[in-house]
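K.L.:
This is the structure alone, sequence omitted:
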């Protein structure tokens, strides 16, 4: 990791503004880092060096003119779910083979408008369906962290595994990501990075390939809390092209860092103490509670009684929406086409060849729960449970709780190709046990690194907030970060 690539966004921004370094110089350092590491880490599916250098040159010109934007010259990685004009955008699926959109997603356009530089597109689980980044058409991403005394390759989490791994390995200064049931927070926890899923509607979904439209939300993965705050400020906006985006002012999230926690109430939900949870996770949670108490917050026990239904309800709602959203991939207008004897045969062959196993599984589940005989029994019931989950949070917040502290994941990163998880998809789905409630209720959730387990692997704590109160999460996470310190993997790649 070079000196330049080890700079946080805040540090790089300061050096660029002070003319100590040039944007082209910083971008070149990242391009070299990617060239040296990507064959091993597999974080990028497309690297765009020419485009990056061109954008960096334009940034240097704006610095010279005194017209620098909020992210001027900062090199970022973009999850392959965001449409980037004339650049590979495939959701890491073969069904979108060679697709290059003629438009830019609103989130990435916001970043370019603020002067950010695009290094390339990041690997992910196919159509964001997965918790390990093993369902990608381009193969699994390798976590930059390794267990003490072991050479075993570990997953970075999913679906935003490429984003988390690239940030942890210093292959970009920060990255865009998306979260449908934990796909920002779980990989952040597995890689010792910070990830925030903002409130549903805080970031536009326009130009972001849809998985489950009522759950998907874009957010950043960054090296620390300050960088995550800087990135979210640029990513968030109202958007006339996305009617679910909310017309509220975007606060200066960075300004919330360092504010006092005195008078705050932090809720601890008893339902998150699940059977079989490792002792190390319990210890970490207790440590987090102590840090917040020492910072002046009041700790209160709360109940979120419908939490136990969240995972099954999520795995009905999300596949149902996915089966509807993914119906458009048929081989007619763009992407992969496998010829057949007639149009129906072409549809079937194209979809059979183009979608991976996990995506097919979820399409089948979704189609089943939406079918005439089962809609009321499954989908309608799941939506009712969703309302109850949302109400649980509303009652806790109404009782005076400002934020909720929970573990982010039930374990640290596991091995790529874990036989037990590969044989039982439901066991893999359990990785989302602490995160799915947040998406079901449309709330903001943040994962912050809080310690290492006995194997020397990072573990994260999750903070859940009230709608559009991301500032509360940033200031609370900053306290945990100050107490826990930052975590960087030892370089082996």
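P.N.:
Received the coordinates, thanks. Since the structure is predicted, the reported quantities are computational estimates derived from the model, not experimental observations.

K.L.:
use CA for all of it now, contacts and neighbours both
P.N.:
Fine.

K.L.:
any idea how far residue 78 is from the nearest residue to residue 235 once chain neighbours are set aside?
P.N.:
Distance criterion Cα to Cα, 6 or more residues apart in numbering; nearest residue to residue 235, sequence neighbours excluded, is residue 107 at 5.2 Å. Going from residue 107 to residue 78 by Cα to Cα, to the nearest Å gives 10 Å.

K.L.:
Then residue 195?
P.N.:
Taking Cα to Cα, one finds residue 195 at 14 Å from residue 78.

K.L.:
between the two, which one's more packed in?
P.N.:
Each of residue 195 and residue 78 has its neighbours counted (other Cα atoms under 10 Å); residue 195 has more, 36 against 26.

K.L.:
Now for the closest residue in space to the more buried one that isn't next to it in sequence: which residues touch it?
P.N.:
Of all residues not flanking residue 195 in the chain, residue 221 sits nearest, at 4.4 Å (Cα to Cα, 6+ apart). Residues in contact with residue 221, defined by Cα atoms under 8 Å, 6 or more residues apart in numbering, are 163-164, 167, 174-177, 184, 188, 193-196, 228.

K.L.:
Out of those residues, grab the one that's most surrounded.
P.N.:
Neighbour max across those (other Cα under 10 Å) = residue 164, 45 neighbours.

K.L.:
Wait, that residue touches residue 156, no?
P.N.:
Yes. Judged on Cα atoms under 8 Å, residue 164 makes contact with residue 156 at a distance of 6.8 Å.

K.L.:
what is in contact with those two at once?
P.N.:
With Cα under 8 Å, 6+ apart, residue 164 and residue 156 have common neighbours 187, 191.

K.L.:
quick revisit: and the two most separated of the contacts of residue 221?
P.N.:
Spatial extent of the contacts of residue 221 (Cα to Cα) is set by the pair 167 and 196 at 13.9 Å.

K.L.:
isn't residue 369 right up against residue 320?
P.N.:
Yes. Shown here, residue 369 and residue 320 form a contact pair, counting by Cα under 8 Å, at 6.6 Å.

K.L.:
A further structure is provided below for comparison with the first:
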């Protein structure tokens, strides 16, 4: 059942739907961890259409731990703005989904709950950090879900699991009540079964919020009433990006381009800044901001508290036992690049390169409406296939530039490889051009329908 169909149900049908989903969740083998707390009953906050919520989004009276031991036992006293908007629109938060600890990762393996399995192939990662949300939707145990995207964390798992994932323009969706990883990059967005459902859910959660200082105070026009798959666009292809993808990704990409041409869209070719510079810039900035944001988790106000000695021992013991390896690593890198003597050499330089990246996107959009790009260089890797952290970071080469530039983007499945694994491509639009983004995505969805 799609979100569009579910919104038409009466209250009795919605309750029956929730019971059916509970059975699916308990019987599913994908390890999506959609329970509020592992091994406890699935809870629902409200009487509306059930929507899965990533485990870093506050739901009042639910435990929120961001899949980290350091926040175990923390009960949220309030709803995030996106949750308030869901409830106002007749939707109901329905369990928290697994994620990489504090959203730091690309595989959902760094979770304190353990890994989430890809429902297409249980030997493969579902992507991250919103892997639990994508897996739940792909497995049919959630109608739709909310995720967060810091460097591709909605779009990459959506591509690996064969569903639709959308990252809004920075500032379009309130971050109030969402645990921060990297404040200048994070955005909340929908993960759904199709493009129209993504537009419906985006319309519900988007808009200005005075409680969020980064929220864009500009007029908002709903997308769904104006969806049009017949519009023709100029779509840019970044050739040096595509060249770094696997042969199967390139083949699917080229076929998608030909189908878009047949639909009447104009394709233009261009090049852009070296992806190595984009990766370096992203991990310097995101780690620096993570270092600042996670300083608050010290055992004093939130979650777990460790250590029986003095205050310093409590800080050390709480963070040593509470944070996982990936989080510790990024916090240490962030502290280093912000430290005296290195701030100018790394952090300031990264911010300058960030401006260059945004300028290059702006230049492309002078002559194009949309950009078509792979989401990841390969299909979903097997668990344990990354030999080092750098290989995992390289999986984000196509997605992180979008976050550095604050642009909207949407990932949708376009093909399957010879093993039946989904291949996703993404469309990128200029800031606040979500209508163009969804119209183009709807056109591509109708055109490709899984390329053979």
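P.N.:
Looks like it came in fine. Being a predicted model, the structure only gives us computed values, none of them experimental.

K.L.:
TM-score for these two?
P.N.:
Here the TM-score for the pair of chains, by TM-score structural alignment, normalised by the length of the second structure, is 0.96; 449 aligned residues with a Cα RMSD of 1.7 Å.

K.L.:
Which helix or strand contains the residue nearest to residue 235 of the first structure?
P.N.:
Here residue 107 of the first structure sits within helix 106-113, counting by DSSP states H and E.

K.L.:
Against which helices or strands is that helix packed?
P.N.:
helix 225-235 (3 or more Cα pairs under 8 Å, 6 or more residues apart in numbering; DSSP states H and E).

K.L.:
Check which helices and strands whichever helix or strand comes after the helix it packs on is in contact with.
P.N.:
Using DSSP H and E, the helix or strand that follows helix 225-235 of the first structure in sequence is strand 265-269. Counting contacts by 3+ Cα pairs under 8 Å, 6+ apart, strand 265-269 of the first structure packs against strand 298-302, strand 403-407.

K.L.:
Just the buried residues of the helix or strand that the last one is followed by, please?
P.N.:
When you say that, I think you mean strand 403-407 of the first structure. Next helix or strand after strand 403-407 of the first structure toward the C-terminus (DSSP H and E): helix 419-423. Buried residues in helix 419-423 of the first structure, counting neighbours by 16 or more other Cα atoms under 10 Å, are found at residue 421.

K.L.:
next one: stretch 456-474 of the first structure
P.N.:
457-474.

K.L.:
State the span of the second structure onto which it is aligned.
P.N.:
Using TM-score structural alignment, stretch 456-474 of the first structure corresponds to residues 420-438 of the second structure.

K.L.:
Quick one: residues contacting residue 49 of the second structure.
P.N.:
Taking Cα under 8 Å, 6+ apart as the test, what residue 49 of the second structure contacts is 6, 7, 14, 90, 91, 92.

K.L.:
again with residue 369 of the second structure
P.N.:
233, 234, 235, 236, 429, 430, 436.

K.L.:
what's the answer for residue 214 of the second structure, then?
P.N.:
By Cα under 8 Å, 6+ apart, the contact list for residue 214 of the second structure reads 171, 174, 175.

K.L.:
To which residue of the first structure is residue 353 of the second structure aligned?
P.N.:
By TM-score structural alignment, residue 353 of the second structure lines up with residue 385.

K.L.:
tell me which residues of the host helix or strand of that match are tucked away?
P.N.:
Taking DSSP H and E as the definition, one finds residue 385 of the first structure inside helix 381-398. Residues of helix 381-398 of the first structure classed as buried under the neighbour-count rule (16+ other Cα under 10 Å) are 382, 383, 385, 386, 388, 389, 390, 392, 393, 394, 396, 397.

K.L.:
Farthest pair within these?
P.N.:
Within those, two members stand farthest from each other by Cα to Cα: 382 and 397, at 23.0 Å.

K.L.:
measure stretch 76-85 of the first structure end to end?
P.N.:
End to end - Cα to Cα - stretch 76-85 of the first structure spans 16 Å.

K.L.:
Over to stretch 184-196 of the first structure?
P.N.:
End-to-end for stretch 184-196 of the first structure, by Cα to Cα: 7 Å.

K.L.:
next one: stretch 374-383 of the first structure
P.N.:
Termini of stretch 374-383 of the first structure sit 14 Å apart (Cα to Cα).

K.L.:
Please pull up the equivalent of residue 52 of the second structure in the first structure.
P.N.:
Applying TM-score structural alignment, one finds that residue 52 of the second structure aligns to residue 77 in the first structure.

K.L.:
ignore the last one, residue 75 of the second structure
P.N.:
So, by TM-score structural alignment, residue 75 of the second structure is matched to residue 100.

K.L.:
what about its match, distance to residue 163 of the first structure?
P.N.:
Plainly put, residue 100 of the first structure is 20 Å away from residue 163 of the first structure if you go by Cα to Cα.

K.L.:
hang on, isn't the residue nearest to residue 235 of the first structure packed against residue 236?
P.N.:
Yes. Judged on Cα under 8 Å, residue 107 of the first structure makes contact with residue 236 at a distance of 7.1 Å.

K.L.:
Next, show the common contact partners of these two.
P.N.:
Common neighbours of residue 107 of the first structure and residue 236 (Cα under 8 Å, 6+ apart) are 203, 204.

K.L.:
circling back to that earlier point, right, and the match of residue 52 of the second structure touches residue 116 too?
P.N.:
No. Assessed by Cα under 8 Å, residue 77 of the first structure is found out of contact with residue 116, at 10.1 Å.

K.L.:
hmm, back to that, just say helix, strand or coil for the residue nearest to residue 195 of the first structure.
P.N.:
Look at residue 221 of the first structure: counting by DSSP: H, G, I helix; E, B strand; the rest coil, its state is strand.
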